[in-house]
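Enquirer: Could you work out the structure for the sequence below:
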Amino acid sequence: MQESVQSSDILLRELDDLGVLRLTMNDAGRRNALSEAMLMALAAAFAEAGVNPAVRVIILAANGPAFCAGHDLKEMTAGRADADRGRAYFTKVMAMCSGVMQAIVNCPKPVIAEVTGVATAAGCQLVASCDLAIAADSAQFSTPGVHIGLFCSTPMVALSRNVADKHAMEMLLTGDMISASRAAEIGLVNRTVVIEELRQATMEMACKIASKSSMTLATGKGAYYAQREMGLSDAYAFASGVMVDNMLARDAEEGIGAFIQKRAPAWRDA
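Expert: Take a look at the predicted model:
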């Protein structure tokens, strides 16, 4: 049985019995651009999912030919009519967008991007911000800001944390579109599949992760992103403390006991 929730037409929500929450961007007419409305819907959805114990894994998908075309440039351009030529408005929108990207990283639930079509600029940033990504083999990715005199500086933050410097700089400096297979080669996505198998492949990964202890997943995801920003010595000191606390958790005790006794663990998510 599935619970279908539609808080707004722009972002559809579907939560199944296994705890997999599917968030589907549904603004195909604007190529699922990160308009103010879309950013607000995404921010609210990730905030709610993060504290909902029924949600174990989140899939971020999209309807239409584009996964996400980045910022809504028509909406942004309208801000130039303000007395400050749009500075306050641009600052507000960039803060909203950065907030959504950080909400994905900070969400205790694993987030998987299911990518069809194109993901450009902040749309590519959205993919890079997710913990995992599976793409249709027809999907394409780019950070094309240089073509219009606007360097993709905020997408650069997520991109540079996913792929090696030379690959990130090539995308940022040329603005060229890359194929799904190339995105997999450089680590922007985990794998590619034919589009007919995309939803199934994403669900298989989501269900595999959802079967684990949610406490363990939250501990691991939070620790991963925290240690990444540290030096080697500090990272090991931090991770060692996390391991000790994790060892004392009930689910670690249960999981280790189940492994020794050769039985399936009964998670309590604690």
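
Enquirer: hey, let's count contacts and neighbours off CA atoms from now on
Expert: Noted.

Enquirer: From residue 184, how far off is residue 221?
Expert: Remark: distance between residue 221 and residue 184 (CA to CA, to the nearest Å) = 21 Å.

Enquirer: let's see this one next to it:
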Amino acid sequence: MQDLSPAPASLVLADIVEPGIGRLTLNRPEARNALSRAVIHALHAEIERLGADSTVAAIVLAASGKVYSSGHDLKEMTARRSEADGGEGFFRETMGACSAMMRAIVACPKPVIAAVEGRATAAGCQLVATCDLAVASETADFATPGVNIGLFCSTPMVALSRNVPRKRAMEMLLLGEAMSAADALSYGLVNRVVASGEVINEALGMARIIAAKSKSTVAIGKAAFYRQAELSLDDAYAYASEVMVRNMMTADAGEGICAFVEKRHPEWKDK
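Expert: Below you'll find the predicted structure:
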């Protein structure tokens, strides 16, 4: 079981920006917001905490400083090479912890929106690709440059290859070159590109739209989206049809449809 005991709170700042909207901020700017084991641990715990908070409808994931995230903390990992096993145990645990944190974002019933100012590389790029939505500054860029240092970005590849066309993903992985925000938008890695300094406002605007909807309906839809994407076409339709029936039986579906027919705003019960 993933250990979610307390971690240094300062590594990931958490606040409720306004009713229904939680914000998590990577707060290790002096280390380019590298994903150390402690940061991974703290982010995982906060995602699960906000995901279980009934008052939260959407989560914005931002970062302090000029770099969104440079990926894994290579200094931390290199220091472990002096251990008896050459660091293998630590590397295995770190990759497992990071993968579990990424899966927690996908499993979170609340949509998670990346607000990207600056550069997102390697596992930092993976983090952006893993989030449900992403807004980037026009000066942001993205890269999976591990191949340049002899460490292929195999785990970032999982999220990247599920968000951008295969040839583009392989280009990023094999060449290790940076992708501009404009290219990230055209390839589907991010949803919107805005002027520098406007990223958080744009992300909050998207979060407000989500927060105005039924939390239970959004949770049903998010879970179904990721589940059906892994199925064959026939199985996906069978699964999605069953989800639609279950959704139709909820109180909020009944209220929403009645409100639409009666030309009024729905009053969600979130169930």
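
Enquirer: Any idea what the TM-score comes out to?
Expert: Remark: TM-score between the superposed chains equals 0.97 [TM-score structural alignment, normalised by the length of the first structure]; 265 aligned residues with a CA RMSD of 1.0 Å.

Enquirer: And the strands in the first structure, which stretches?
Expert: 2-8, 11-16, 20-25, 57-62, 66-68, 111-115, 118-120, 132-136, 140-142, 178-179, 191-193 (DSSP state E).

Enquirer: So which of those is nearest residue 268 of the first structure?
Expert: Nearest of these to residue 268 of the first structure, taken as CA to CA: strand 57-62 at 16.4 Å.

Enquirer: Figure out how far that closest one is from the centre of its chain.
Expert: If you compare the mean C-alpha spot of strand 57-62 of the first structure with that of the full chain, they lie 8 Å apart, counting by CA atoms, centre = their mean, to the nearest Å.

Enquirer: Same check on stretch 39-55 of the second structure?
Expert: For stretch 39-55 of the second structure - counting by CA atoms, centre = their mean - the centre lies 12 Å from the chain centre.

Enquirer: who touches it?
Expert: Outside stretch 39-55 of the second structure, the residues within contact range by CA atoms under 8 Å, 6 or more residues apart in numbering are 3-9, 11-12, 14, 19-20, 22, 24, 26, 56, 59, 97-98, 100-102, 104-105, 108-110.

Enquirer: Type out the PyMOL command that picks the buried ones from those.
Expert: In PyMOL, this line selects whichever of the contacts of stretch 39-55 of the second structure come out buried by 16 or more other CA atoms under 10 Å:
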select buried, resi 7+11+12+14+20+22+24+26+56+59+97+98+100+101+102+104+105+108+109+110
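
Enquirer: just checking, residue 73 of the second structure touches residue 34?
Expert: Yes. Residue 73 of the second structure sits in contact with residue 34 when judged by CA atoms under 8 Å, with a separation of 5.0 Å.

Enquirer: More neighbours: those two, which one.
Expert: Taking other CA atoms under 10 Å, residue 73 of the second structure and residue 34 do not tie; residue 34 has more neighbours (27 against 18).

Enquirer: Please name the residues that touch that one.
Expert: Taking CA under 8 Å, 6+ apart, we find residue 34 of the second structure in contact with 28, 69-73, 124.

Enquirer: cool, now which of the residues you listed survive the switch to the first structure?
Expert: Contacts retained in the first structure from the contacts of residue 34 of the second structure (both residues aligned by TM-score structural alignment, their matches' CA atoms under 8 Å), given in the numbering of the listed structure: 28, 69-73, 124.

Enquirer: Give me the buried entries from those.
Expert: 28, 69-73, 124.

Enquirer: Now flag whichever of the residues you listed is closest to residue 260 of the second structure.
Expert: Each of these was checked against residue 260 of the second structure using CA to CA; the closest is residue 124, at 41.3 Å.

Enquirer: show me what contacts that closest one?
Expert: Going by CA under 8 Å, 6+ apart, residue 124 of the second structure touches 34-35, 68-72.

Enquirer: Residue 127 of the first structure now?
Expert: Applying CA under 8 Å, 6+ apart as the definition, the contact partners of residue 127 of the first structure turn out to be 113, 115, 119, 133, 188-189.

Enquirer: Go again with 7 Å.
Expert: With contacts defined as CA atoms under 7 Å, 6 or more residues apart in numbering, the neighbours of residue 127 of the first structure are 113, 133.

Enquirer: any idea how far residue 244 of the first structure is from it?
Expert: As for residue 127 of the first structure, its distance to residue 244 of the first structure is 32 Å (criterion: CA to CA).

Enquirer: Could you do residue 137 of the first structure as well?
Expert: Applying CA to CA, the value for residue 137 of the first structure to residue 244 of the first structure is 42 Å.

Enquirer: Of these two, which one has the most company?
Expert: For residue 137 of the first structure against residue 244, the residue with the higher neighbour count under other CA under 10 Å is residue 137, and the figures read 21 against 10.

Enquirer: Is that one in contact with residue 178, as I believe?
Expert: No. Applying CA atoms under 7 Å, one finds residue 137 of the first structure not in contact with residue 178, separated by 11.4 Å.

Enquirer: chain center to the longest helix seen in the first structure, what's the gap?
Expert: Ranked by number of residues, the top helix in the first structure under DSSP state H is helix 87-106. Taking CA atoms, centre = their mean, the mean C-alpha location of helix 87-106 of the first structure is offset from the chain mean by 14 Å.

Enquirer: do stretch 68-77 of the first structure as well
Expert: 19 Å.

Enquirer: May I have the distance across that stretch, first residue to last?
Expert: Rule used - CA to CA; the end-to-end distance of stretch 68-77 of the first structure is 18 Å.

Enquirer: List of residues touching that stretch?
Expert: Counting by CA under 7 Å, 6+ apart, stretch 68-77 of the first structure makes contact with 31-35, 118-123, all of which sit outside it.

Enquirer: separation between the residue lying closest to residue 214 of the second structure once chain neighbours are set aside and residue 185 of the second structure?
Expert: Here the nearest residue to residue 214 of the second structure in space, its sequence neighbours aside, is residue 270; by CA to CA, 6 or more residues apart in numbering that works out to 5.3 Å. Using CA to CA, one gets 33 Å for the distance from residue 270 of the second structure to residue 185 of the second structure.

Enquirer: now do residue 110 of the second structure
Expert: In this structure, residue 110 of the second structure lies at 23 Å from residue 185 of the second structure, with CA to CA as the measure.

Enquirer: And residue 69 of the first structure? What does it align with in the second structure?
Expert: Counting by TM-score structural alignment, residue 69 of the first structure lines up with residue 70 in the second structure.

Enquirer: Let me see the contact set for residue 163 of the first structure.
Expert: By CA under 7 Å, 6+ apart, the contact list for residue 163 of the first structure reads 186-188.
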